[in-house]
Structures are given as structure tokens and as C-alpha cells.
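**Student:** predicted model and sequence follow; I will ask about them next.
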Amino acid sequence: MYEHLTVVKHPLIQHKLTLMRDETTPTNHFRQLLREISQLLAYEVTRELPMENQRIKTPMQEMDAPVLAGRKLALVSILRAGNGLLDGVLELIPSARVGFVGLYRDEETLEPVQYYFKVPEALEDRLVIAVDPMLATGNSSVAAIDLLKKAGARDIRFMCLLAAPEGVARMKEAHPDVPIITAALDEKLNDKGYIVPGLGDAGDRMFGTK
């Protein structure tokens, strides 16, 4: 349906996502599950990273062995909820450079408002992975990608936990060159712009705020 969208249907991801959707799951478990899912999703996002051979010596002999090529990739968290995904990916790729895009959603207009932007240098030479648990209206995600492209990023991937059809369509319209990797494509948005069936507000559930 959407050629730029990849829904990762791995059983472990789907099981953990169900636990996260459950309204009785406490904050500490929610955070842990999000970190675990982010690591599993990261395998898919980084599947085609460029490689090169490096000469090493094992206890047995010398050999040419594959290592990651080029500049270290950049992970960019769309604050605040993006940090839940960021933490898990960083455990998997601790050498990655890290950036932050601060956006909040105006509850009246549903439009994003920027309040912070700090990213690594030389984005044009790095794979940039933007992370945010929810792709709902797509307005914040599109605004974040706009900022990253203005900062020089050319190879961008967007990783989220849940996506709504409206958000996927909005991203395709604005940034058809940015692949989306997610654990689930849900049914729709409600009249307040929240994903249904969804899991509520990811930031509130992660940090225990209302």
C-alpha cells in the first residue's frame, strides 16, 4: 500500500507492542518495553549500512573482516518521547552521534512548534535515523525532517513505534525519499489527532506525566 513504509512483524516486536498497548502496563515496564522494541526495530533500519573490509588478526590467523564504512551514523530524537527509542538504539550502536529536535504539538491547531534544534556536524555524510514513537498527523515528523534537510541531511530514515495512515500519507507527500520503519500501522486518528487503537500518549506513559 505504501512503498516507503516497512511494518516489522517480528513476533517479539508484536508481543511487546501488545504489552505496551495495555493500559494497565506500568510506567517502568512501558519504558523497558520501548527500549527493547527500539533495538529490534534498529536491526531493520540498519539492514543496508555500507560495509568495508578491514585486516585483523584472530587467535588463529589474519583475515579481511567486514566493518561499518563511512562516518558514524546520526540518531536524532524528536523530543520528548523520541528519547525512549533513542536509548535502545544507542545501546545497540553506542558510537552513533546524537541530535535532538524539540517540537511540541499545538493542541488547537495540531501544528508543530519548534523550541530546540541541536544536531551533529556533517549530516550530509551520515545516515540519519530520526526517531519518534508516534507518527500520528505527521506534522511534527515532517517539520523535523524539514529541519534535518536544511541542516544538510540527505540520507534519512524515520523509525517509529506506531503509525497512522494519515501520518504515513503526510510523510509520503512531503518527504517521499524518507523510508518509514514501524512496528504497526494502526486504523486511524481520532478527532483529537491521537492514533486509534494506539496506546495513548507515549510521552506521558513513558515519563508518568499527564
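**Tutor:** Everything's here; your move.
**Student:** from here on, just use CA atoms for contacts and neighbour counts.
**Tutor:** Will do.
**Student:** count the neighbours of Met206 for me.
**Tutor:** Here the count is done by other Cα atoms under 10 Å, and Met206 has 20 residues near it.
**Student:** let's bring in a second model and compare:
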Amino acid sequence: MDAHLTVVDHPLIKHKLTLMRRSTASTQKFRSLLREVAHLLTYEITRDLELTTEEIETPLETMDAPVLAGKKLCFVSILRAGNGLLEGMIQLMPSARVGHIGMYRDPDTLEAVEYYCKMPDDLGGRLVIVVDPMLATGNSAIASIEHLKKIGATNIRFLCLLASPEGVAAMKQAHPDVPVWTAALDERLDDHGYIRPGLGDAGDRMYGTK
């Protein structure tokens, strides 16, 4: 497998993703499933976090127990759809710092346009996980990561629900130092920049908009 790309090949993720892909899934069901899949993906992308130990008292005795080492990591949501994954990730790691970056895709050029950015301090000392449900053309993710690097982030990972081969290739070319985790690598992009077979527009399905 390409070291730049990790497809999280877990039966629970595959099953829940199929439920999300169904056009009949309600907004409520889609949101709930997205949070659940976010939990499972977060387990995988944080599997190698560094640990240290501290002395604690159990009800029976003293022991040296493992705890996370270093500064709190930072989740960065690419608005607006990234917030769906973000909610599930924060439930799993409630002490994580959170940043938001607003991007929209120009319908004519498909290029990403930034309109908002708010980040925690000292990104250079933190693992930064950028989240967006869809890695389609890759333009929004590439532009967001470029901005994060400019303001000091040095240890960045990207997490998405679905990826296209085109988006993965574009990310690898633009940011070969940023590994990608995804629940599925789909077949292709269509002429409108949508992932096929995909699941439609994640933001619209999450928020009930069109």
C-alpha cells in the first residue's frame, strides 16, 4: 500500500459507510453515522500517538500508568462539511484544540477560495489533523494545508470519509509529507468534481440543504 494513503479497512466502517451512501438515508441518520465513523477513523489516525507514564492510585495499589505525551493535538475542520467529522472526533478526544478554515469551491474553476481562518496558538508543537469528509479534486485540502504550513504547522495529517484517485494524487504531489487516512477510495471524479459512486454532497446531506 502507498505509505501516503491509508484506507481504513474495517468491517464496521464499511457497513456504516454503505448505510451513509444510500440515497434514502435521512439527515438525522447521516449525521449519526458520520459521528460513528469519525470515532473509528480517529482511533486509526491516532494509533501511533506518543505515550509517557505517570504514577496513579488504583483502588488496590499504586502503578505507573500510560498517558498521552506532549501538547494536545489540534483538529482543523475545513468548513462547513468538516464539522460533521469534527463532532465525532471531539467526543473521542474532548481536550483536543480545534481550528476552523473556511473554503468554498468556485463552481467554474473548481479552485478553492478561503474566506475564514481561526486557529489555536503554537501549531508547530502539535500534531494537526485536518478533516473534510470528501477528498475530491483535493483543491480545498491542498490550499488549507498550505495555509497551515505558512502559520507554523509542521506535523500534519489529513482525514476524510471518501477520497478519489485524482484527489489523492493531487495531495501527494502538493504535500508529499502529509499522509491521508480515508474510509474508502472511490472510483473517479465526474465532470462536476463529485466523487463517484460517492454519497452526494456531504454538507448538504448533513445539514439538509441543497
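**Tutor:** Happy to help now that I have it. Everything numeric here is computed off the predicted structure, so don't read it as measured data.
**Student:** mean deviation, the top helix by length along structure 2 versus structure 1?
**Tutor:** The helix that spans the most residues within structure 2, counting by DSSP state H, is helix 27-45. After superposition onto structure 1, helix 27-45 of structure 2 lies on average 0.4 Å away from the residues it aligns with, using mean Cα distance after the TM-score superposition for structure 1.
**Student:** and the helices in structure 1?
**Tutor:** Shown for structure 1, the helices assigned by DSSP H span residues 11-21, 27-45, 82-92, 139-150, 165-174, 202-207.
**Student:** for the fourth one, packing partners?
**Tutor:** Taking 3 or more Cα pairs under 8 Å, 6 or more residues apart in numbering; DSSP states H and E as the contact definition, the neighbouring helices and strands of helix 139-150 of structure 1 are strand 97-105, strand 112-118, helix 165-174.
**Student:** again, 10 Å this time
**Tutor:** With contacts defined as 3 or more Cα pairs under 10 Å, 6 or more residues apart in numbering; DSSP states H and E, the secondary structure elements packing on helix 139-150 of structure 1 are strand 74-79, strand 97-105, strand 112-118, strand 127-131, strand 134-135, strand 155-163, helix 165-174.
**Student:** what's the angle from the last one to helix 139-150?
**Tutor:** Using axes from the mean of the first three to the mean of the last three Cα atoms, to 10 degrees, the direction of helix 165-174 of structure 1 lies 20 degrees away from that of helix 139-150.
**Student:** with structure 2 overlaid, report how far helix 165-174 of structure 1 is off on average.
**Tutor:** Helix 165-174 of structure 1, aligned to structure 2 and superposed, deviates on average by 0.3 Å (mean Cα distance after the TM-score superposition for structure 1).
**Student:** ok, residues contacting that helix?
**Tutor:** Outside of helix 165-174 of structure 1, the residues that reach it under the criterion Cα atoms under 10 Å, 6 or more residues apart in numbering are 2-5, 134-143, 145-146, 158, 164, 175-180, 185-189, 193, 195.
**Student:** start and end of stretch 71-82 of structure 2, how far apart?
**Tutor:** When the termini of stretch 71-82 of structure 2 are compared using Cα to Cα, to the nearest Å, they are 23 Å apart.
**Student:** so which bits of it are buried?
**Tutor:** 73-82 (16 or more other Cα atoms under 10 Å).
**Student:** okay if I get the residues you listed as TSV plus distance to Ser26 of structure 2?
**Tutor:** Compiled in TSV, the buried residues of stretch 71-82 of structure 2 are given as follows (distance: Cα to Cα, whole Å):
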residue	distance to Ser26 of structure 2
Leu73	33
Cys74	31
Phe75	27
Val76	27
Ser77	23
Ile78	23
Leu79	21
Arg80	19
Ala81	16
Gly82	19
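**Student:** for Ala202 of structure 2, state which of those residues is nearest.
**Tutor:** Sorting those by distance to Ala202 of structure 2 puts Ala81 at the head of the list, at 6.3 Å, by Cα to Cα.
**Student:** so what corresponds to that closest one in structure 1?
**Tutor:** In structure 1, the position corresponding to Ala81 of structure 2 is occupied by Ala81, as judged by TM-score structural alignment.
**Student:** gap between the closest residue to its match other than its chain neighbours and Ile78 of structure 1?
**Tutor:** If the residues on either side of it in the chain are set aside, Ala81 of structure 1 comes closest to Gly203, at 4.6 Å by Cα to Cα, 6 or more residues apart in numbering. In this structure, Gly203 of structure 1 and Ile78 of structure 1 are separated by 11 Å, where distance is defined by Cα to Cα.
**Student:** coming back round to it: His15 of structure 1 is nearest to which of the helices and strands packed on helix 139-150 of structure 1?
**Tutor:** Across those (criterion: Cα to Cα), the nearest stretch is strand 155-163, sitting at 12.9 Å.
**Student:** so where is the closest one in structure 2?
**Tutor:** Using TM-score structural alignment, the partner range for strand 155-163 of structure 1 is residues 155-163.
**Student:** from the chain's centre, how far out does the matching stretch sit?
**Tutor:** Here the centre of stretch 155-163 of structure 2 is set off from its chain's centre by 4 Å, with Cα atoms, centre = their mean, to the nearest Å.
**Student:** same question, stretch 149-158 of structure 1
**Tutor:** Counting by Cα atoms, centre = their mean, stretch 149-158 of structure 1 comes out at 14 Å from the chain centroid.
**Student:** buried sites along it?
**Tutor:** Taking 16+ other Cα under 10 Å as the criterion, stretch 149-158 of structure 1 shows 151, 153-158 as buried.
**Student:** fine by me, we can end here.
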